[in-house]
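Student: Predicted coordinates and the sequence they were generated for:
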Amino acid sequence: MSISASLVKQLRDMTGAGMMDCKTALTEANGDIDAAVDWLRKKGIAKADKKSGRTAAEGLVGVASDDNGAVVVEVNSETDFVARNEAFQDLVRNVASSALGTDGSVDAVAAADYPGGSKSNADTIKDAIATIGENMNLRRSARLDGTVATYVHNAVSDGLGKLGVLVAVETDGDKDAARAIARQIAMHVAATNPMALDVADLDQAAVDRERAIFADQARASGKPDNIIEKMVEGRLRKFYEEVCLMKQAFVINPDLTVEKALAEAEKDIGAPAKVTGYVRFALGEGVEKEESDFAAEVAAAAKG
């Protein structure tokens, strides 16, 4: 089958592999891009994690918290210039504040009353479009209940930035001490972007996919089946340590896992503690940027 240049480029952007390797992989996979990614990984040409890709969404991520929990929202704009606008920052801050009175869903946050006004958050954002002069939208939001710490990486203002994290800890002990370790774990989440809280929370399809890839890689060694099985299990354990929050090496003290760091913090908390959930919003993640070919545009314009 014919493999288009755009498909080759897409695979290259996802994996970082060379152009010819990408074309070969797509040919072997009959144009199936996910299968091509697996083919490259089996050959040791591509890593497990796909490149995040360029994103079109600008704007800000905002967090807010009270004694009952915390929320994180993402409000998008067209340009980073608007994100530095104080009016836009106030807008996101107020939307996050009002979200504390909701269940955290986008619909509930959009319908909530905007602080100090008579309109909803959604209508206030619409009004701001006319005032600020750019298209804006409330893209997503989330809430965690209980003892929750917040963290904003590279904050542009209090509670506002391009990456926001919530971490909830359940304990009967000292809440301030629990929030202190939860904030450190939130900083860790910002840095490592774990795939799941623990092994039990991983998508089984993702685990099965990793197992199949590891098995193919191990078989290439020519070792007997019983050795291959041990090799696969060993690589899966390593995979869990890389992608599961509680099993990751704690960035603040790499000699400990996050799980062990929390256990040590229980001395200050005065009671057992458990991380019950986390949320990580990176601005614009998952939104593909629409790229244009400037040379092609000029050529098309020249043709009239």
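Tutor: Okay, I see it.

Student: going forward, measure contacts and count neighbours with C-alpha atoms only.
Tutor: Noted.

Student: now the helices for the protein?
Tutor: Under the criterion DSSP state H, the chain contains helices at 5-15, 19-28, 33-42, 80-83, 86-99, 106-111, 121-132, 175-192, 204-219, 225-243, 258-269, 294-302.

Student: Show the secondary-structure elements that the third one is packed against.
Tutor: Packed against helix 33-42, as judged by 3 or more Cα pairs under 8 Å, 6 or more residues apart in numbering; DSSP states H and E, are the following elements: helix 5-15, helix 19-28, helix 204-219.

Student: what's the answer for the fourth one, then?
Tutor: Using 3+ Cα pairs under 8 Å, 6+ apart, the elements in contact with helix 80-83 are strand 58-66.

Student: Comparison target, given below:
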Amino acid sequence: MQRAVLSALGGAARAPPCRWLSAAPPALRELRELRARTGQPVLRCREALERAGGDLRQAEAWLEAESRRRGWARAVAPGAPRAREGLVGVLSEGSAAAMVEVNCETDFVARTPEFQQLVEMAARGVLGHCQGAAGTKHLLREDELAQLRVGDKGDLLSDHLALAMGRLGERLSLCRAGWLRAPGGFVATYTHGWVPPGPPVAMGTYGALVACGGPGPGPPPAELRELGRRVAQHVVGLAPTALGTPEDELGGDGETRLLAQGALLEPGVPLGRYLRDRGGLQVWDFLRFQCGEEPPEEPPRDPPASPA
């Protein structure tokens, strides 16, 4: 028996080296390609290839299915603490603009191109939803965001979220979104944070939308549009919760009405008077997001003024 075993081992040892090594390079190439395509860890890619019998397409399909299943389950796990890092994304088109907040667990992930692509996809989906909806203002909850159809194939945003979670290895969430429309006017936007500005979706840790109009009919001039951007910057900096009226007197340090707050560039003058004295820019409504804050259930706001 021992002689037979030694003979078998000896025969294997004398086999040409190419017979033992020829299968290794293709497997390694497939592993590298699958990792590059999906961004999944090496061990998970190896498991996918083993399950698929080495077929790259089947392995990629299995990884996507697992990412959807496991990633989405992690997102809705009961009792899981809310992820508070992430980004606010702002996108405008014509007389409308949309703003979204997508959260992750670390700012490292928020800085990755894949996470930022998810924020951009969400912003585009919300703006598309806005264009087909009625009204001038609307807020979307997480469950509403998840059901938006996005991308070239019209997949659910929740599916893209699950895939991103599988690839990035962190729990992500679609926190909230909103849009403003300004018929006869424009929506000024502003974002603040560490993300370099780059069209078309602006991103940061703070964002604001302000529905504005000029003193008369017709498109407002460039200087009023720039003034609108400064109002959006004011909204980010001073965090008002109500609109107020252009006739409001200057409030104190705790003033929460936008038009009664001291103008950011001239604190001794209420913002309503500041705008009236500089061309008559009208402010109809606004929306402000701060990444990681606890969104109010019913955001307090005055009824928007009627566009001129």
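Tutor: That came through, no problem. Just so it is clear, the structure is predicted and the values come from calculations on it, not from any experiment.

Student: Redo the helices of the first structure as TSV? Include distance to G62 of the first structure and mean neighbour count.
Tutor: Converted to TSV, the helices of the first structure look like this (distance: least, Cα to Cα, whole Å; neighbours: other Cα atoms under 10 Å):
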stretch	distance to G62 of the first structure	mean neighbour count
helix 5-15	28	18
helix 19-28	39	19
helix 33-42	34	20
helix 80-83	12	16
helix 86-99	6	22
helix 106-111	13	19
helix 121-132	14	16
helix 175-192	14	21
helix 204-219	30	15
helix 225-243	25	16
helix 258-269	25	18
helix 294-302	34	10
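
Student: Throw those into JSON lines and include distance to G161 of the first structure, thanks.
Tutor: Output for the helices of the first structure, formatted as JSON lines (distance: least, Cα to Cα, whole Å):
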{"stretch": "helix 5-15", "distance to G161 of the first structure": "26"}
{"stretch": "helix 19-28", "distance to G161 of the first structure": "36"}
{"stretch": "helix 33-42", "distance to G161 of the first structure": "33"}
{"stretch": "helix 80-83", "distance to G161 of the first structure": "9"}
{"stretch": "helix 86-99", "distance to G161 of the first structure": "9"}
{"stretch": "helix 106-111", "distance to G161 of the first structure": "19"}
{"stretch": "helix 121-132", "distance to G161 of the first structure": "18"}
{"stretch": "helix 175-192", "distance to G161 of the first structure": "12"}
{"stretch": "helix 204-219", "distance to G161 of the first structure": "31"}
{"stretch": "helix 225-243", "distance to G161 of the first structure": "24"}
{"stretch": "helix 258-269", "distance to G161 of the first structure": "25"}
{"stretch": "helix 294-302", "distance to G161 of the first structure": "31"}
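
Student: so which of those helices comes closest to A57 of the first structure?
Tutor: Closest to A57 of the first structure of the helices of the first structure, according to Cα to Cα: helix 80-83, at 8.9 Å.

Student: Kindly reformat the helices and strands packed on helix 33-42 of the first structure as JSON lines containing distance to Q248 of the first structure.
Tutor: What follows is those, written out as JSON lines (distance: least, Cα to Cα, whole Å):
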{"stretch": "helix 5-15", "distance to Q248 of the first structure": "23"}
{"stretch": "helix 19-28", "distance to Q248 of the first structure": "31"}
{"stretch": "helix 204-219", "distance to Q248 of the first structure": "17"}
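
Student: So which of those is nearest E74 of the first structure?
Tutor: Distance to E74 of the first structure, taken as Cα to Cα, is lowest for helix 5-15 among these, at 24.4 Å.

Student: That closest one maps to which residues in the second structure?
Tutor: When the second structure is aligned by TM-score structural alignment, helix 5-15 of the first structure has no counterpart there.

Student: Tell me what angle that helix forms with helix 33-42.
Tutor: 50 degrees (axes from the mean of the first three to the mean of the last three Cα atoms, to 10 degrees).

Student: For helix 5-15 of the first structure, which helices and strands make contact with it?
Tutor: helix 19-28, helix 33-42.

Student: The first one - contacts with which helices or strands?
Tutor: In this structure, helix 19-28 of the first structure packs against helix 5-15, helix 33-42, with contacts taken as 3+ Cα pairs under 8 Å, 6+ apart.
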